[in-house]
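Undergrad: Sequence isn't available, so here's the structure alone:
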């Protein structure tokens, strides 16, 4: 039994995020950031599907935000890594910010990470992003 395309997309998305963080840790290494972006976007397309991704991006005014993310990638291609990653992260937060409470609730369900969220500063941060029990889906 082979691996499904969506599962492979999830793996690529996680690997892409890890490579992006590694690029940030290595003082905004351009090659790692571009490789992480490429793998992350490829994994996103495989995980969600091209038609669903198009309908998500081109619906309800998300096109401008998606263009901001792409502008951040272009800025990184030009050579301004710090400015590009900041623009890209702001765009991704604006594009996917509605799903942040779901991610925080998921992280609360993982035993070791739940202990990290019990630190007072992080607890107030996570309560600020998910104040009620409703999911945005």
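TA: Great, that's in hand. Just so you know, these numbers come straight off a predicted model, no measurement behind them.
Undergrad: from here on, contacts and neighbour counts on C-alpha atoms
TA: Fine.
Undergrad: what's the helix or strand for the most centrally placed residue in the chain?
TA: For the chain, the residue nearest the mean C-alpha position is residue 92 (6.2 Å; Cα atoms, centre = their mean). Per DSSP states H and E: residue 92 is located in helix 81-96.
Undergrad: Show me what counts as buried in that helix.
TA: For helix 81-96, burial by neighbour count (16 or more other Cα atoms under 10 Å) applies to 81, 82, 84, 85, 87, 88, 90, 91, 92, 95.
Undergrad: sorry, back to before: distance check, the residue nearest to the centre of the chain against residue 21.
TA: 15 Å (Cα to Cα, to the nearest Å).
Undergrad: Got another one to weigh against that:
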């Protein structure tokens, strides 16, 4: 498997708690305190997992400026007390930032035994291909 350092293990824990707090914040009607804690933990966890330099390079690439501004602007808006608007901005930035990763994730999920069968069904497969932008996919 993969060999993880202690810092990466801590980062996975921080990112997991961040996602949990974000989920809990949305579940509790956009509680700004939980959303703020979730955002901070997620960013800190990401920095621990992939490293500070790679995190900085990921967010501040020239072609990802709009996505980075939307993502961090959304975090700032949540911290200022407008959680719904901030989460909408954050979601938009997240989708733009990680849109290159979606086809890889979907191809991995298509190889999972039960989930892959569902994702490869004719109607669902076409919708997933449209969402990921993978219209020229060849099934093997």
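TA: Thanks, I have it. Please read these numbers as outputs of a predicted model, since none were measured by experiment.
Undergrad: so where in structure 2 does the helix holding residue 92 of structure 1 end up aligned?
TA: For helix 81-96 of structure 1, the aligned range in structure 2 is residues 83-98, judged by TM-score structural alignment.
Undergrad: Quick one: residues in contact with that stretch.
TA: For stretch 83-98 of structure 2, the surrounding residues in contact (Cα atoms under 8 Å, 6 or more residues apart in numbering) are 30-32, 35, 59, 64, 66-78.
Undergrad: at 6 Å instead, please
TA: Here stretch 83-98 of structure 2 makes contact (Cα atoms under 6 Å, 6 or more residues apart in numbering) with 30, 32, 67, 70, 71, 74, 77, 78.
Undergrad: Next step: those residues restricted to strands.
TA: Secondary structure defined by DSSP state E assigns none of the contacts of stretch 83-98 of structure 2 to strands.
Undergrad: Of these, which is the nearest to residue 11 of structure 2?
TA: Comparing the contacts of stretch 83-98 of structure 2 against residue 11 of structure 2 with Cα to Cα picks out residue 71 as the nearest, at 19.7 Å.
Undergrad: What's the match for that closest one in structure 1?
TA: In structure 1, residue 71 of structure 2 lines up with residue 69, judged by TM-score structural alignment.
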